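Trainee: Pasting the sequence and the predicted coordinates here, then a few questions.
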Amino acid sequence: MKTLRSTLLALAFALACGTAAAATLRVANQGEALSMDPHSLNESLQLSFTGNIYEPLVGRDKQLQLTPLLATRWTQTSPNVWRFELRRNVKFHDGSPFTADDVVFSLQRASAEGSDLRTFTAPIRAVRKVDPHTVELETDQPFSILPSVLSNVYIMSQRWCEQHRAERPVDRRKGVENAASFRANGTGPFRLKERQPGTRTVLARNGAYWGKVDSNVDEVVFTPIANDGTRVAALLSGEIDVMEPVPLQDIDRIKANPQLKVLQGPEMRTVFLVMDQMRDELLSSNVKGKNPFKDKRVRQAVYQAIDIDTIKTQVMRNAATPTGLLVAPAVHGFAPDLNKRLPYDPDASRRLLSEAGYPSGFEVGMNCPNDRFLNDGEICQAVAANLARVGIKAQLQTESKATYFPKVLKRNGSLFMFGWTPATYDAHNPLSSLMATPNDKGQGQFNLGGYSNPKLDALVQKVQSETDDARRNQLIREAFKLHQDDIGHVPLHQQSLAWAAKKNIELVQLPDNFMFYKWVVVK
């Protein structure tokens, strides 16, 4: 009977994908999905991977347009209230039914202390169950993009979390773990089959999935391989089927292989530098009794010391677009007239440092990941060398994101690298998450340097409630200009996506760098 069921399941997969037979997909990435808890880390690899297991109310299609997932319909019943009608006959992987109770529980969990998704739930004042298949969300003020904001807030089973004592999210900042770190129970097209952190994670097709799946993949084996050479060798030898990212120096080599292909495209993530502007004294510096980064002249000196064009051509091999803003052109609200960098000018940097009282420069600790962004360690080495030429001696430490993120998310850094893809594809997201003054409700949750400007905060609130698109874009532009004039952060560039795969594999590459296995076909 078991053999018969397996055969029928394989036939079903084949029918769903033309004539392609069910297949195993072997994926390698330079980084690891650090937890199976979908509320534990607001990071694209993490959300991309767990997004195959869990689902939000509202998702994105292959063109990044909003599409119904666990909610079939949403309407704004009053300026501050959204009503979501939930999909019926959906079951979690353990067979329990999905209801409004799970939505209320999940949104409250995502809003709780320790959640890394509070930046998405911050505008929500209350979540109410109307009936078993309807919920209402009330916001503090009119919020026209709420459905977009919820696209990365995944729904968990209340009963499962309570049974496994996982009612609260895993707090990566404190190293807290619970059952949700290693187990999972979603509604998505794949279920967690095996979890060996740092080694491999295996997903199996959810045969009871409620929706259509454009894939013949019945198993996914995900392997983190941090070393670029090892990852490429695994692809060339046939040990893996898909890898991401492709080391820039190996793109032409892989393209020349008749069995392989490279998928390249623009990415919406902006990579930038964060400076601690909160503390009265930096955690790691030879300057005592004051914080150099509180002085705009010092922040500008850092900015103008960076030779971004050389980083683009030499470090990034032209697979990056320098930027003057923390958003990419594809983000709604992008202001092209502001997308201009301050010129690279070491002499100006030295002059600014001298005016600020640091004629000989100063020492400062610098932290960067070496397995999160494309050539992240190399970029930071180049930045540190640039800073040294103007007298800022950056003591660079590069490390795996497994230890890097818990550190910087606790704001335990003086100068460090970060990257951001607006999950809503709207400028309100970086304004609220990265630039607004941090508070206890989730605003400024990823403003890790503590930049603060009350005028910008007021503009962010206006952007959130404004419904006229032209007026809203003008408010966004004003906020960007304030942040830019303050040198709140140092923008670097948007990187290009580079995936590699066997030629018999069809993939959908999205500019947010999410990889959904429900759209993968192995021919």
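Mentor: That came through fine. Numbers count the residues shown, from 1 in each chain.
Trainee: rest of the way, CA atoms for contacts and neighbours
Mentor: Will do.
Trainee: Which helix or which strand is home to residue 253?
Mentor: Element membership for residue 253 (DSSP states H and E) is helix 251-255.
Trainee: Second structure follows, compare the two:
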Amino acid sequence: MNTRYTAFGAALLATTALTASAVSAETLRWARAAEALTLDPHSQNEGPTTTLMHQIYEPLIIRNMEGEMEPALATSWEPSADDGNVWVFTLREGVTFHGGEEFDSADVVFSLNRAMSETSNFKELLSSVSEVRAAGPYTVEIVTDGPNPLLPNNLTNIMMMDEGWAMANGAEAVQDYAAGEDTFSARNTNGTGPYVLTSREADVRTVLTANSDYWGVGEFPLAVTEIVFTPIQNPATRVAALLTGEVDFIQDVPVQDLARVEEADGMGLATAPQNRNIFFGLNVGAEDLGNDNVEGANPFADVRVREAMNIAINRDAIQQVVMRGQSDPTGAMLPPPVAGWTEELEEYPAYDIEAANALMEEAGYGDGFEVQLDCPNDRYINDEAICQAAVGMFAQIGITVNLSALPRAQHFPLIANGETDFYLLGWGVPTYDSEYVFNFLYHTRTEGRGSWNGTGFSDPEMDEMIVALSSETDLDVRDAAVAELWAMAEEARIYLPIHHQVLNWGISDDWSTVVDADDQVKFKYFEAD
């Protein structure tokens, strides 16, 4: 089966079914290009890591495979009747961690405070929180700086840990991944989730087995009783493993092999738009770049250079040649279903080398310059190939780009540590709200916000407006503020959007599932046919 959605905005929240006839309802062998970076559930806010964490740990609220929010470790949540700055969560009773410890409000208080700490990659999601307190063994109150109607949306990927286990094993602090820190929580787990970590050899093989004491037995299919995960970076090897039956499911079918998988006996294929866009980031804040040949100046600090680069990108050619039709070119820094998206933002500029060269001349860089581009080679669909194509495009306006492609385990710390001047990144929006993008990518990098803003960009007026979004309860006022922020972001042009990514999942005829627009596989929803 191959379903290609063309109405991107409507389809991103929809899902595509993959169905099959079952041989066994036990082991599912899973492969994808990227491995989880860590087992610390609060360290790295990035897709493959969060996907593995969702099998082992659980949040208070979860999005199912259709993108709908539903209760997980919290059974209900509502604003306090006495204080509009307080959200009250009622917790699920009778839940135990894999180690046998009982789950209660102390674990929630510990976990959320841990997720707000400096080395957590999730702290922006809780930037409006001033206090987390237990109001009983199964009641938690989250206090915010002003009413925050969207707080529940921010909790769907923040996992709950057992406080006692963390304290006993020196895991109170979140692993500092960017600094190369290795911790107990980066190698060991103790969650409440449907699967228990049985064995793990990082970058080779991870085995999870069904949690027999899981609270969700009887509420979810739980047809998968064992998960064997194998990261396979090489696209040809990955698709061969699927076609020969060595694995049952891959999340990232290579675009060049879609037809082979679609036509293969015993295979299902589904294609759907993803809640993610791919873009280049530019260091606009430095006085002098560290990886260029211009002495004493920063060419990226000139908006004319940034605009020249923007119109030098041939997005249609990337879609047709590099992505083989499996992308949606865009000028926006957010996918269509995210609140704040507009058709005007979505429009991308025409490819215009003549105008781009004129802008370079006007900016004083008519002779061009040389700069390094840092690119991952194992995170996004054809990521390195996108960068290779861009190298040739920028050469047409005199910019000599030296490409450095690294595994994402080495690439992401470059952004986190401010060690890159020009980089490729992808961004999904699990909250489906623009505030998420602004908090992580546009706010000045501070202790609580801007952790993925590797551009050095800082605008105090934007910062103030971004902070105010979380407590604005008048929808019309908030929508106007979001629109103004996007106008300011467009004018700043610190990022160069390329396209929205498209998902391609392949699965054997032993299983059925739906394609999650966030690319977040949750195996407890899989069914055997």
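Mentor: That came through, no problem. Because the structure is a prediction, the values reported are computed rather than measured.
Trainee: Let me see the TM-score of these two.
Mentor: The TM-score (TM-score structural alignment, normalised by the length of the first structure) is 0.94; 505 aligned residues with a C-alpha RMSD of 1.5 Å.
Trainee: Can you state the residues of the second structure onto which the helix holding residue 253 of the first structure aligns?
Mentor: On the second structure, the counterpart of helix 251-255 of the first structure by TM-score structural alignment is residues 258-262.
Trainee: Mean per-residue distance, the matching stretch versus the first structure.
Mentor: Following the fit onto the first structure, the mean deviation recorded for stretch 258-262 of the second structure is 0.7 Å by mean C-alpha distance after the TM-score superposition for the first structure.
Trainee: how about that stretch: buried residues?
Mentor: For stretch 258-262 of the second structure, a neighbour-count test (16 or more other C-alpha atoms under 10 Å) marks 258, 261, 262 as buried.
Trainee: what's the closest of those residues to residue 497 of the second structure?
Mentor: The shortest approach to residue 497 of the second structure among those belongs to residue 258, at 25.1 Å (C-alpha to C-alpha).
Trainee: Residue 42 of the first structure: what's it in contact with?
Mentor: With contacts defined as C-alpha atoms under 8 Å, 6 or more residues apart in numbering, the neighbours of residue 42 of the first structure are 116, 117.
Trainee: Quick one: the buried residues of stretch 258-262 of the second structure as TSV, columns for distance to residue 486 of the second structure too.
Mentor: Output for those, formatted as TSV (distance: C-alpha to C-alpha, whole Å):
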residue	distance to residue 486 of the second structure
258	36
261	40
262	40
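Trainee: Closest to residue 488 of the second structure out of these?
Mentor: Once C-alpha to C-alpha is applied, the member of these that ends up nearest residue 488 of the second structure is residue 258, at 39.5 Å.
Trainee: measure that closest one to residue 269 of the second structure for me?
Mentor: Plainly put, residue 258 of the second structure is 8 Å away from residue 269 of the second structure if you go by C-alpha to C-alpha, to the nearest Å.
Trainee: what is in contact with those two at once?
Mentor: In contact with both residue 258 of the second structure and residue 269: residue 504, using C-alpha under 8 Å, 6+ apart.
Trainee: so where do the strands sit in the stretch 51-200 of the first structure?
Mentor: Shown for the stretch 51-200 of the first structure, the strands assigned by DSSP state E, counting those that start in this stretch span residues 58-60, 66-68, 71-78, 81-86, 124-131, 134-139, 190-196, 200-205.
Trainee: which other helices and strands contact the fourth one?
Mentor: The one in question is strand 81-86 of the first structure. Judged by 3 or more C-alpha pairs under 8 Å, 6 or more residues apart in numbering; DSSP states H and E, strand 81-86 of the first structure is in contact with strand 71-78, strand 134-139.
Trainee: With the second structure overlaid, how far apart is that strand on average?
Mentor: Strand 81-86 of the first structure sits 1.1 Å off on average (mean C-alpha distance after the TM-score superposition for the first structure).
Trainee: Pull up the aligned stretch in the second structure for that strand.
Mentor: With TM-score structural alignment as the criterion, strand 81-86 of the first structure aligns to 86-91.
Trainee: Return the member of the buried residues of stretch 258-262 of the second structure nearest to residue 240 of the second structure.
Mentor: Closest to residue 240 of the second structure, out of all of those and judged by C-alpha to C-alpha, is residue 261, at 9.6 Å.
Trainee: For that closest one, which residues are in contact?
Mentor: Going by C-alpha under 8 Å, 6+ apart, residue 261 of the second structure touches 239, 243, 267, 268, 269, 506.
Trainee: ok, which pair from those is furthest apart?
Mentor: Using C-alpha to C-alpha, the contacts of residue 261 of the second structure reach their maximum pairwise distance at 239 and 268, which is 12.8 Å.
Trainee: And residue 43 of the second structure, how close does it get to residue 380 of the second structure?
Mentor: To residue 380 of the second structure, residue 43 of the second structure is 20 Å away according to C-alpha to C-alpha.
Trainee: Looking at those two, which has the bigger crowd around it?
Mentor: Of the pair residue 43 of the second structure and residue 380, residue 43 is the one with more neighbours under other C-alpha atoms under 10 Å, namely 27 against 20.
Trainee: Excluding chain neighbours, what is closest to the more buried one?
Mentor: Nearest non-adjacent residue to residue 43 of the second structure, counting by C-alpha to C-alpha, 6 or more residues apart in numbering: residue 120, 4.9 Å away.
Trainee: quick one: what's aligned to residue 53 of the first structure in the second structure?
Mentor: Checking TM-score structural alignment: residue 53 of the first structure goes with residue 56.
Trainee: where's the residue nearest to that match when sequence neighbours are not counted relative to residue 200 of the second structure, distance?
Mentor: Residue nearest to residue 56 of the second structure in three dimensions, not counting chain neighbours: residue 193, with 4.5 Å by C-alpha to C-alpha, 6+ apart. Going from residue 193 of the second structure to residue 200 of the second structure by C-alpha to C-alpha gives 17 Å.
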